[in-house]
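In: this one's structure only:
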């Protein structure tokens, strides 16, 4: 046995040998303030940060009432027609009894939060740490800023019963197609995805039909996963009808006799 093979250190479930053995112990790195601090930037430590964000997010949102996530651009300013549309959407959702959940930033996220809050509904913002400054907007009743995009997305999916998508860029498209993929693959219970603004989204809908469906990259029924409308009233009607239909089907399945009966 060589000298390297004889050098072994076990730290809990971990085993280190030879030149891989750390110069300090876990306790020493924890307790010695003068010691190296690089360990707080390692992947195992990041796992704890991720775990912390999940726990905090679940804690914040666990008692949230029926909620709808509203996505849209951070770049659209007050006074723009789409900003006004976002305010209307947030207000109509609040009047229908839904909490409004957004990315918590400016632009159309702020618009939806503003509409919800001013209409007496619950306004929630789930922000994200970015290289440039973007604080939570002032129209939020409950909010949290995340380090990790994927944890934030988990919260949107877990605690929302519908997605409403206002005009936006890459971030909005990312959220839209992730939602559509989760519903298509049945990773989540089917819930409505509504794009607001035919003029803005019509071209995307046509491309999906003419390129994806035409080349058999999706099924015909996949076209029904996403609906395009213009008015806030249509948004609420689609969401309500979908939830009533899901509730009816659930009741029917509960009443249906099982194999033992």
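Out: Sure, I can see it. Owing to the predicted nature of the structure, the values given are computational and were not obtained by experimental measurement.
In: alpha carbons only for contacts and neighbour counts from here, please
Out: Fine.
In: Can you give me the first-to-last residue distance of stretch 71-87?
Out: When the termini of stretch 71-87 are compared using C-alpha to C-alpha, to the nearest Å, they are 12 Å apart.
In: So which residues of the stretch 101-250 of the chain form helices?
Out: For the stretch 101-250 of the chain, the helices defined by DSSP state H, counting those that start in this stretch cover 108-118, 149-158, 170-184, 198-207, 232-255.
In: Among these, which comes closest to residue 135?
Out: Between residue 135 and these, the shortest separation by C-alpha to C-alpha is 11.0 Å, and it involves helix 108-118.
In: Can you list the helices and strands that that closest one packs against?
Out: Applying 3 or more C-alpha pairs under 8 Å, 6 or more residues apart in numbering; DSSP states H and E, one finds that helix 108-118 contacts strand 67-71, helix 81-95, strand 99-102, strand 123-128.
In: Can you get me a residue count around residue 226?
Out: Residue 226 is flanked by 19 other residues according to other C-alpha atoms under 10 Å.
In: Could you list which residues are in contact with it?
Out: The contact partners of residue 226, by C-alpha atoms under 8 Å, 6 or more residues apart in numbering, come to 180, 192-195.
In: try 10 Å this time
Out: Going by C-alpha atoms under 10 Å, 6 or more residues apart in numbering, residue 226 touches 163-165, 176-177, 179-180, 191-195, 205.
In: Residue 51: which of those residues is nearest?
Out: Among the contacts of residue 226, residue 179 lies closest to residue 51 (C-alpha to C-alpha), at 22.7 Å.
In: That closest one against residue 71, yeah?
Out: No - Residue 179 is beyond contact range of residue 71, at 11.2 Å (criterion: C-alpha atoms under 10 Å).
In: Which neighbours do those two have in common?
Out: Taking C-alpha under 10 Å, 6+ apart as the criterion, residue 179 and residue 71 both touch 163, 173.
In: Buried subset of the contacts of residue 226, written for PyMOL?
Out: To isolate in PyMOL the members of the contacts of residue 226 that are buried, counting by 16 or more other C-alpha atoms under 10 Å, one can use:
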select buried, resi 163+164+165+176+179+180+191+192+193+194+195+205
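In: Could you identify the most distant pair in the contacts of residue 226?
Out: Applying C-alpha to C-alpha across the contacts of residue 226, the maximum distance is between 191 and 205, 18.4 Å.
In: For residue 91, give me its contacts.
Out: 85, 97-98, 100, 111-121, 232.
In: Now for the nearest residue in space to residue 10 that is not next to it in sequence: which residues touch it?
Out: Of all residues not flanking residue 10 in the chain, residue 16 sits nearest, at 6.2 Å (C-alpha to C-alpha, 6 or more residues apart in numbering). By C-alpha under 10 Å, 6+ apart, residue 16 lies in contact with 7-10, 22.
In: ok, structure two:
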């Protein structure tokens, strides 16, 4: 008499040693000796799991929940970007104060990165005009926290969560002179509009002397080389006039269906 043959492995008869843990399938030596519930309820355990990637996902999720919950009823808002290094006696600082004031008087909340310099200036203008002054701060080793003119603030650990809040809740961007961080925010916004990842919105560059060289390079090098199209440059408005900057934001808003 021959030994019976083992039943074939099929989707209906999973092979021995298989465990399903949520969406993940484990087999053989990959199957842990304990269950998830056992590990959760075990009191004596190491804490290095707090710094593992799956736990970071929970922190990231909490930042999105906090941001959406705080800003969902903000109403019309415009973001103002610019350097944290701008000093109060810099003409760009005065420009930022005026931009914040005019936006608030036009009925917009003003959203900045919440830091010093140009961000503080825009928050100050909105605050002194009795508008809503929002600061979306970021955890950095050299930042000192939200400036004193922020009356609605959120601090983020992750840049990408913070950027989503800027893009989701702003009706347009006004960009004061700034460095790498400002350039990053500027080009990310333009890229997302170009690729239709977000609804197209206006971007105003304030400070002709500061930004003209960049515009010239984009036109004479990037556009001439076919790397961008004419419509990409049309997304950018260059001005020294805070009233013109706010007018661009308002006219785009009024033209939307």
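Out: Right, received. Where do you want to start? These numbers come from a predicted model, not from an experiment.
In: Including distance to residue 43 of structure 1, could the helices of the stretch 101-250 of structure 1 go into a markdown table?
Out: Putting these into a markdown table (distance: least, C-alpha to C-alpha, whole Å) gives the following:
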| stretch | distance to residue 43 of structure 1 |
| --- | --- |
| helix 108-118 | 32 |
| helix 149-158 | 16 |
| helix 170-184 | 25 |
| helix 198-207 | 39 |
| helix 232-255 | 41 |
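In: Find the one among those with the highest mean neighbour count.
Out: Mean neighbours per residue, mean count of other C-alpha atoms under 10 Å, is largest over the helices of the stretch 101-250 of structure 1 for helix 108-118, with a mean of 28.
In: Can you state the residues of structure 2 onto which it aligns?
Out: Per TM-score structural alignment, the counterpart of helix 108-118 of structure 1 in structure 2 is residues 118-128.
In: What of stretch 224-239 of structure 1?
Out: Against structure 2, stretch 224-239 of structure 1 falls on residues 234-249 (TM-score structural alignment).
In: What's the end-to-end length of that stretch?
Out: Using C-alpha to C-alpha, the end-to-end distance of stretch 234-249 of structure 2 comes out at 14 Å.
In: I'd like to know which of the contacts of residue 16 of structure 1 are buried.
Out: Neighbour counting over those (16+ other C-alpha under 10 Å) leaves no buried ones.
In: if we take those, which one ends up nearest to residue 246 of structure 1?
Out: Of all these, residue 246 of structure 1 sits closest to residue 10, with 53.3 Å by C-alpha to C-alpha.
In: is it true that that closest one touches residue 18?
Out: No - look at residue 10 of structure 1 against residue 18 with C-alpha under 10 Å: they stay out of range, at 11.9 Å.
In: Next, name the residue at the spatial heart of structure 2.
Out: Taking C-alpha atoms, centre = their mean as the criterion, residue 163 is the residue nearest the geometric centre of structure 2, at 0.3 Å.
In: In structure 1, what sits opposite that residue in the alignment?
Out: Residue 163 of structure 2 maps onto residue 153 in structure 1, with residues paired by TM-score structural alignment.
In: got a list of what its match touches?
Out: By C-alpha under 10 Å, 6+ apart, the contact list for residue 153 of structure 1 reads 103, 126, 146, 175, 178-179.
In: Also residue 220 of structure 2?
Out: Residue 220 of structure 2 sits next to residue 214 when contact means C-alpha under 10 Å, 6+ apart.
In: 7 Å instead, please
Out: By C-alpha atoms under 7 Å, 6 or more residues apart in numbering, residue 220 of structure 2 lies in contact with nothing.
In: Quick one: map it onto structure 1.
Out: Mapped onto structure 1 by TM-score structural alignment, residue 220 of structure 2 lines up with residue 210.
In: same question, residue 174 of structure 2
Out: Per TM-score structural alignment, residue 174 of structure 2 is aligned with residue 164.
In: now swap in residue 41 of structure 2 and tell me
Out: By TM-score structural alignment, residue 41 of structure 2 lines up with residue 31.
In: and if you look at residue 99 of structure 2?
Out: Residue 99 of structure 2 maps onto residue 89 in structure 1, by TM-score structural alignment.
In: got it, and residue 197 of structure 2?
Out: Residue 197 of structure 2 maps onto residue 187 in structure 1, with residues paired by TM-score structural alignment.
In: how near is that match to residue 243 of structure 1?
Out: Separation of residue 187 of structure 1 from residue 243 of structure 1 (C-alpha to C-alpha) stands at 18 Å.
In: wait, residue 108 of structure 2 sits on residue 79?
Out: No - counting by C-alpha atoms under 7 Å, residue 108 of structure 2 stays clear of residue 79, with 9.6 Å between them.
In: how deep is the residue lying closest to residue 231 of structure 1 once chain neighbours are set aside tucked in, by neighbour count?
Out: Once flanking residues are discounted, residue 231 of structure 1 sits nearest to residue 196: 7.2 Å by C-alpha to C-alpha, 6+ apart. As a burial measure, residue 196 of structure 1 scores 26 neighbours (other C-alpha under 10 Å).
In: Residue 51 of structure 2 too?
Out: 9.
In: now swap in the one 4 residues further on and tell me
Out: A total of 12 residues lie near residue 55 of structure 2 under the criterion other C-alpha under 10 Å.
In: That one maps to what in structure 1?
Out: The equivalent of residue 55 of structure 2 in structure 1 is residue 45 (alignment by TM-score structural alignment).
In: How about the secondary structure of the residue nearest to residue 10 of structure 1?
Out: For residue 16 of structure 1, the assignment made with DSSP: H, G, I helix; E, B strand; the rest coil gives strand.
In: how far away is the equivalent of it over in structure 2 from residue 192 of structure 2?
Out: Using TM-score structural alignment to pair residues, one finds that residue 16 of structure 1 aligns to residue 26 in structure 2. According to C-alpha to C-alpha, residue 26 of structure 2 stands 39 Å off from residue 192 of structure 2.
In: now residue 236 of structure 2
Out: Counting by C-alpha to C-alpha - residue 236 of structure 2 and residue 192 of structure 2 are separated by 14 Å.
In: repeat for residue 28 of structure 2
Out: Distance from residue 28 of structure 2 to residue 192 of structure 2, counting by C-alpha to C-alpha: 45 Å.
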